[in-house]
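Visitor: for reference, the sequence and a predicted model appear below.
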Amino acid sequence: MKTVIHKADSRGFANHGWLQANHSFSFANFYNPEKSNFGALRVLNDDVIAPKMGFGTHPHDNMEIITIPLKGILKHRDSMHNSWESVLPGEVQVMSAGTGIQHSEINGSEEEHLGLFQIWIMPNQEQVEPRYDQKAFKEADRKNKLQLLVSSMDDESENILKIHQDAKISRIDLDAGVIFNYELKGFQHGVYVMVVYGKVAFSDVVLESRDAIGISETASFSAEAKEDTSLLFIEVPMQF
């Protein structure tokens, strides 16, 4: 088994006043040649956005973009839809940029900060027709069991979101003392695990809130919650 440890304080950090951004991988003004990607996973940003502020209209192409709000109200608008869409904690948003799309993202609250994870995954098909989707997922459905949020277009599972990549994004909330075993899709895949909150052991490695571990070249691995813990799993092909 191969592992890479990314402690929370090793991430790139940018303070723009209205935006507090933590970058797990090279992004914007943060560049680290050892943190350019984890397989097909290109970006994992942990953003906090001030009330009424956000990202003005900007373009993307040939990227699968997944947004997971953690607190507050995300408002999204893009060149496919003129109206603002609200994305709330418990919901997940996906956008296939494909041939090109323009979108805006803002904090829809006048009082509360917006916290979110934004994930970019490199697609296995380029120049596809742009698309947008979002779904709500019940918190109770990830209590000590894996909750699948996002998978590939050819996955026949229902009630999940789909992207143009042989990838999986999942969450689990573990009670203290619970041991969870994660099984990978195949040996050519790896999993990047972000500790959303809590304290968890992967063998002899103990990680805390916003620490992360990349695990590859194995069929499975175990995580033991040392306290109540929430984990985000991003499984991707490693050949990139």
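Guide: Everything's here; your move.

Visitor: all contacts plus neighbour counts: C-alpha atoms, from now on.
Guide: Fine.

Visitor: the helix or strand containing L207: which residues count as buried?
Guide: Here L207 sits within strand 205-208, counting by DSSP states H and E. If you call a residue buried by 16 or more other C-alpha atoms under 10 Å, then strand 205-208 has these buried ones: 207-208.

Visitor: list the helices and strands that strand packs on?
Guide: Packed against strand 205-208 by the contact rule (3 or more C-alpha pairs under 8 Å, 6 or more residues apart in numbering; DSSP states H and E) you find strand 189-197, strand 199-202.

Visitor: and if we set it to 6 Å?
Guide: Using 3 or more C-alpha pairs under 6 Å, 6 or more residues apart in numbering; DSSP states H and E as the contact test, the elements touching strand 205-208 are strand 199-202.

Visitor: what's the strand it packs on in contact with?
Guide: Taking contacts as C-alpha atoms under 6 Å, 6 or more residues apart in numbering, the residues outside strand 199-202 that touch it are 206-208, 223-227, 229.

Visitor: which one of those residues is nearest V195?
Guide: Taking C-alpha to C-alpha as the measure, E208 is the one of the contacts of strand 199-202 closest to V195, at 6.4 Å.

Visitor: now that closest one. Nearest residue, chain neighbours left out?
Guide: Once its chain neighbours are removed from consideration, E208 has its nearest residue in K199; the separation is 4.4 Å (C-alpha to C-alpha, 6 or more residues apart in numbering).

Visitor: what distance do you get for the one you found to S10?
Guide: Using C-alpha to C-alpha, to the nearest Å, one obtains 18 Å as the distance from K199 to S10.

Visitor: who's more crowded, these two?
Guide: It is K199, of K199 and S10, that has more neighbours when counted by other C-alpha atoms under 10 Å, with 21 against 12.

Visitor: adding another structure so you can compare the two:
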Amino acid sequence: MAHTVFHKADTRGHANHGWLDSHHTFSFASYYNPERMNFGALRVLNDDIVSGGMGFGTHPHDNMEIISIPLEGDLEHQDSMGNVAVIKKGDIQAMSAGTGIYHSEKNKHENERVKFLQIWIYPDRKNVEPRYDQLTLNLQDRHNRLQQILSPSKDDDGIWIYQQAWFHMGKFDAGVSTQYNLKGGANSGVYAFVLNGKININGQELNTRDGFGVWHTDQLNITAESDAEFLLMEVPMKF
């Protein structure tokens, strides 16, 4: 029998630092909820808005897969591997922190805000050589279908990370339905996050910024009840 967890948008942790307005699906920084530490290997899902010209100063990470998905604006990245890049809506960025990296992220523009999702996944191996990757996706490939944007394989669609994880995004018109078949076997679960609109997954209605986790199942039935955009994150539940 399928197991589920439902997180309404307004139950997330919230921190407003002026320059940064952040909602935390799972415990992060000053937000601590022992019932919301992670969903399997999914450790962090932060929904961030960064004011013009502001950003995160240089800070360290290690042994974590860090994924950024920009939703609006241009986010400038620099890191200790020598990478300088700008990511924007339609891009996905991944870093394997491995043995340790330093990086910074800044809103490239003074008069526009940046919105992005910051996602941390526990890796399936430790102390790898740090790596950086980014990819520009074709937004049309998610119109009324699921576009794979991340996988464990360099040879598969989307970006890749050191974990048995698959991410898909969909931008569906009202009334469109699809099925998602889990790829990782009995140990996999899927955490769905609605960017905007209303969808129904296996009978659970989700609205904008709601999150819904499902495991002990092999299939999701998804219907857009309005025009909607959403992210599916399949991850190992034990790792």
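Guide: Structure received. Computed from a predicted model, the values in this text were never measured in an experiment.

Visitor: list the buried residues in stretch 210-227 of structure 2.
Guide: By 16+ other C-alpha under 10 Å, the buried positions in stretch 210-227 of structure 2 come out as 210-220, 222-227.

Visitor: what's the local residue count around the nearest residue to H143 of structure 2 once chain neighbours are set aside?
Guide: Nearest non-adjacent residue to H143 of structure 2, counting by C-alpha to C-alpha, 6+ apart: K171, 4.9 Å away. The criterion is other C-alpha under 10 Å. On that basis, K171 of structure 2 has 24 neighbouring residues.

Visitor: now K171 of structure 2: which helix or strand?
Guide: For K171 of structure 2, the host element (DSSP H and E) is strand 166-172.

Visitor: matching residues in structure 1 for that strand?
Guide: Under TM-score structural alignment, strand 166-172 of structure 2 corresponds to residues 168-174 of structure 1.

Visitor: go ahead and flag the most central residue of structure 2.
Guide: Of all residues in structure 2, the one closest to the mean position by C-alpha atoms, centre = their mean is I119, 4.5 Å from it.

Visitor: hmm, that one is touching R43, no?
Guide: No. Under the criterion of C-alpha atoms under 6 Å, I119 of structure 2 is not in contact with R43, lying 7.5 Å apart.

Visitor: re the thing from before, tell me which helix or strand comes right after the strand holding L207 of structure 1.
Guide: Past strand 205-208 of structure 1, the next helix or strand by DSSP H and E is strand 212-216.

Visitor: what is that following strand packed up against?
Guide: Using 3+ C-alpha pairs under 6 Å, 6+ apart as the contact test, the elements touching strand 212-216 of structure 1 are strand 2-6, strand 189-197.

Visitor: helices or strands up against the helix or strand just after that strand?
Guide: Tracing the chain past strand 212-216 of structure 1, the next element assigned as helix or strand by DSSP H and E is strand 220-225. The contact analysis (3+ C-alpha pairs under 6 Å, 6+ apart) places strand 220-225 of structure 1 against strand 179-183, strand 199-202.

Visitor: those strands: which one's closest to Q239 of structure 1?
Guide: Shortest separation from Q239 of structure 1 across those is recorded for strand 179-183, at 18.8 Å, computed as C-alpha to C-alpha.

Visitor: what about that closest one, how far off from structure 2?
Guide: Mean deviation of strand 179-183 of structure 1 from its aligned counterpart in structure 2 after superposition (mean C-alpha distance after the TM-score superposition for structure 1): 0.9 Å.

Visitor: give me the buried positions along that strand.
Guide: Applying a neighbour-count criterion of 16+ other C-alpha under 10 Å, the buried positions in strand 179-183 of structure 1 are 179-180.

Visitor: distance from the chain centre to that strand, please.
Guide: Centroid displacement of strand 179-183 of structure 1 relative to its chain, using C-alpha atoms, centre = their mean, to the nearest Å, is 19 Å.

Visitor: check stretch 173-186 of structure 2 too.
Guide: Between the mean C-alpha position of stretch 173-186 of structure 2 and that of its chain there is a distance of 17 Å (C-alpha atoms, centre = their mean).

Visitor: hmm, who's touching it?
Guide: For stretch 173-186 of structure 2, the external contacting residues (C-alpha under 6 Å, 6+ apart) are 218-227.

Visitor: now do the same end-to-end measure for it.
Guide: Its start and end residues considered, stretch 173-186 of structure 2 measures 31 Å (C-alpha to C-alpha).

Visitor: just stretch 98-118 of structure 2 next, same as before
Guide: The distance separating the two terminal residues of stretch 98-118 of structure 2, taken as C-alpha to C-alpha, comes to 17 Å.

Visitor: before we move on, what about stretch 203-222 of structure 1?
Guide: Across its full length, stretch 203-222 of structure 1 reaches 7 Å end to end, with C-alpha to C-alpha as the criterion.

Visitor: contact partners of that stretch?
Guide: Outside of stretch 203-222 of structure 1, the residues within contact range by C-alpha under 6 Å, 6+ apart are 1-8, 180-184, 187, 190-200.
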